[in-house]
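Q: No sequence on hand, only this structure:
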């Protein structure tokens, strides 16, 4: 059903807001109330994508020649727009994705901060001058933009992830074709609206919505596309990587199976709270979320008791309600995926310690709610210990030594984020060297990363090439030209 509040979102192609060529649309549903349509957006087709890429290609040279200070001014003005509309945009984000309203406000503000960060850092992203023996020659390197960049983003951080990709792409002189997740097109549109309102020239940023199965390949295999930056599932990332041409650069942030190791000298209450914060925040729908708690045998029962006790006090509900810790899962598809993995865990012989059920009564009747879930007696070969679930499910695994803990932690295909809880500095330092992960933490949750620090994974969590965030996030969007000038 189309509610009174539902906004109709059009594509942005070459500076014009337009419907898809076939005029078909899709609905964005409120996961807390599946009867509410939050937004109606375009079900774009291949021809729409081609038009967007061609527009970006036509706009490229002019934008590349635009002074960096003018590009930065646009990013700063767009940040102003987000900040001045934070209340409205946060409310829309909660209605569309389901997360708590406080988290939504932080995400909108973080996106504004990202725009401002790259407005500054991008202006000092330059080449080098190289010493050499010929006094009549000067050797320098110059950093040039790549061209058209395709940006494809997920639904779990539907404005902050696009911001950290689009801002560095634009400040370095590239043009962009942006496809957000079909679950969260409205808040993605707000970011585009902010940049458009700030004076971005026509064709520099083009916005396309629709199903990946219809337009996914056409977004990456067009010869004008010189780079693809993608955050999403490992399977989708592998497909993109195979479909791009040899001269198309890729940046992939993919799945995770992130561990927290709890040593026998750890503060158990702290360890349990860190595990809950990492595993159940955003209802477990974070790529850096804690999904495995690898615990020393001596403290496993004490840890499990503290984990269950703290979990039992969590409140599941609508993100607009006070005191809610776990909000709905983002979609029916996501809910069913998590429930399927819970069934798999039971079949594999893991012991269901807490939760594991969908919530359908009372205030939960109209949303995609479920209980936070804890499994114990999980062994390394189980699927729930190996595969990304992307929901509020924590697998507790018992080990007898630090060496075994590291072996178990590293014994998966992923390497995005990892943490250890210990009071032993030597153990902590050893962990930071031996763990196979792109983000490594000590006595902190596996979740969260700074705007100004590099972010990315190893193994199948990333292409292990270019990092996002920080100054490192600029490198993906430029190529080096070495210039020799003699007199």
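A: Received the coordinates, thanks. Since the structure is predicted, the reported quantities are computational estimates derived from the model, not experimental observations. Numbering: from 1, shown residues only.
Q: CA only for contacts and neighbour counts going forward, please
A: Noted.
Q: Give me the buried positions along stretch 41-54.
A: Neighbour counts using 16 or more other Cα atoms under 10 Å place 41-46, 48-50, 52-54 of stretch 41-54 among the buried residues.
Q: My error: substitute stretch 311-324 in the last question.
A: In terms of neighbour count (16+ other Cα under 10 Å), stretch 311-324 has its buried residues at 311, 314-320, 324.
Q: tell me which strands and helices the longest helix that the chain contains is in contact with?
A: When the chain is scanned for its longest helix (criterion: DSSP state H), the result is helix 101-121. Applying 3 or more Cα pairs under 8 Å, 6 or more residues apart in numbering; DSSP states H and E, we find helix 101-121 packed against helix 68-84, helix 86-97, helix 160-171.
Q: what about the last one, distance to the chain center?
A: On the basis of Cα atoms, centre = their mean, to the nearest Å, helix 160-171 is displaced by 12 Å from the centre of the chain it belongs to.
Q: Next SSE downstream of it?
A: Read in the C-terminal direction, the helix or strand following helix 160-171 is strand 175-179, with elements assigned using DSSP states H and E.
Q: what's that next one in contact with?
A: Applying Cα atoms under 8 Å, 6 or more residues apart in numbering, the external contacts of strand 175-179 come out as 52-53, 56-57, 59-60, 63, 147-153, 166, 169-170, 203-210.
Q: re earlier: and of the helices and strands packed on helix 101-121, who's closest to residue 401?
A: Shortest separation from residue 401 across those is recorded for helix 160-171, at 37.4 Å, computed as Cα to Cα.
Q: this is the other structure I want to compare:
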């Protein structure tokens, strides 16, 4: 019925026509900025007095949009709408649910540049990063729709003489989706539609730093034919409203992407059985990383340097998969470090609306101050090789920053900075490098650059991360190709874009009929 799943292609902006079209789309979107967006609860569009104002991080004077802010009363209203919609949505045929995702993917594909332009404006993504974010959102829609069609009949189980056994999956109920700013379309869309296509209804709480992109996506789902109440858009309200919904006795599961601190808090609060609660809540969490690239002594050093730069500084290092630690064997340490510094100093930092820009701003003033504080710490813990400067006069710009000769136990080697800062440390041999790489509380991504097959196989067994890459960077997992999720304090190892992800949103039911 449908072609096999394949990765959504990225736009080639070296083609003049593609460049021209995207420049025009950026201008068109500029004329749409500053609009107000209501909450969407069931069939109602609700405007509140309190607002979330979304600001362009590259230009603090530019308002991307103004979004109504939720409160506890509206959270209760959203829960009631989701519960009511669940009674009919859970009975919908899986093919029908999947077809809504297919249609939404087609709409998103037609509006690809528009959504990418909003990503440039709202979170400061460069052309390439924004295009990849939109492509990944399309991938999630297509992949999960196809996967649900496969899962709809369950899994065969054995039957004995005189009985027939069946084993299949049913939805959980109402889910709370808490999505991040750094992939405000891809992760927000992926976590939302995974819950919806499996027969659940959801309350979506997007990041307050990126509520407009989420509002636009909700419009797409409505246009695709999603019934009212299945997806309720409830931004704002801060931790108070978020925690209220986490603890709500009718919340069946929480799907969260964000910081370790918030993820652990959600996990803790969700474990408490509230009065009237009939189930143990399920938590799907992706909580960040402190990701290392190991460079072996016989590695392709140019490949290593290029991989480090792209992994450390893509989207200003604001990726849970970003390379923030580099572990280099002492034989080639100086060569790799010097080449990475050289490449980094060639990067263009500035307005993400310009095609030539490699790196735009960090997301807001809070992030800017946090990263600059870590740079101060880094100056005490290591040798500053390049960068270390920030400029928040117009936007929140920080130069890509490299520290050398850092102790593996230093703060900038252990704590997630979530900015364009990378620390280098030296290893005596490959075993020592693995020890350093594993020496954090996280376990999300990692990479090894090596020509030594024995060392690669050792890393395969001993490098303890959920996504391990050989001879490439440690970012850029593709839906269906590299299912994504980490170990330890990186979360619940919920592999987004993988063969078992949808199962996290369902429960299995066994039926035995005796004859």
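A: Alright, I've got the coordinates. Treat the numbers as computed from the prediction; the structure is a model and nothing was measured.
Q: Tell me how the two chains score on TM-score.
A: Taking TM-score structural alignment, normalised by the length of the first structure as the basis, the two superposed chains have a TM-score of 0.95; 477 aligned residues with a Cα RMSD of 1.5 Å.
Q: Helices - which of the contacts of strand 175-179 of the first structure land there?
A: Reading helices off the contacts of strand 175-179 of the first structure with DSSP H, I get 52-53, 56-57, 59-60, 63, 166, 169-170.
Q: which of the helices and strands packed on helix 101-121 of the first structure is buried the deepest?
A: Comparing these by mean neighbour count (mean count of other Cα atoms under 10 Å), helix 160-171 ranks first with a mean of 27.
Q: what range in the second structure matches that one?
A: Here helix 160-171 of the first structure aligns to the second structure at residues 186-197, judged by TM-score structural alignment.
Q: quick one on the thing from earlier: can you add distance to residue 122 of the first structure and give the buried residues of stretch 41-54 of the first structure back as a markdown table?
A: Supplementary listing: the buried residues of stretch 41-54 of the first structure in a markdown table, determined by distance: Cα to Cα, whole Å:
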| residue | distance to residue 122 of the first structure |
| --- | --- |
| 41 | 33 |
| 42 | 33 |
| 43 | 34 |
| 44 | 32 |
| 45 | 34 |
| 46 | 33 |
| 48 | 31 |
| 49 | 28 |
| 50 | 29 |
| 52 | 25 |
| 53 | 24 |
| 54 | 25 |
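Q: before we move on, the earlier item: export the ones in helices among the contacts of strand 175-179 of the first structure to a markdown table and tack on distance to residue 89 of the first structure?
A: Supplementary listing: these in a markdown table, determined by distance: Cα to Cα, whole Å:
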| residue | distance to residue 89 of the first structure |
| --- | --- |
| 52 | 26 |
| 53 | 28 |
| 56 | 27 |
| 57 | 31 |
| 59 | 29 |
| 60 | 30 |
| 63 | 28 |
| 166 | 18 |
| 169 | 23 |
| 170 | 22 |
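Q: Go through these and name the one nearest residue 328 of the first structure.
A: Relative to residue 328 of the first structure, the closest of those is residue 166; by Cα to Cα it sits at 28.2 Å.
Q: so who does that closest one touch?
A: Residue 166 of the first structure sits next to 151, 176 when contact means Cα under 8 Å, 6+ apart.
Q: what about it, distance to residue 109 of the first structure?
A: Distance of residue 166 of the first structure to residue 109 of the first structure, computed by Cα to Cα, to the nearest Å: 16 Å.
Q: Please convert the helices and strands packed on helix 101-121 of the first structure to TSV, extending it with distance to residue 287 of the first structure.
A: Formatted as TSV, these follow (distance: least, Cα to Cα, whole Å):
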stretch	distance to residue 287 of the first structure
helix 68-84	25
helix 86-97	15
helix 160-171	12
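Q: Can you tell me which of these is nearest to residue 19 of the first structure?
A: Set against residue 19 of the first structure and scored by Cα to Cα, those come closest in helix 86-97, at 21.1 Å.
Q: I'm done for today, thanks for sticking with me.
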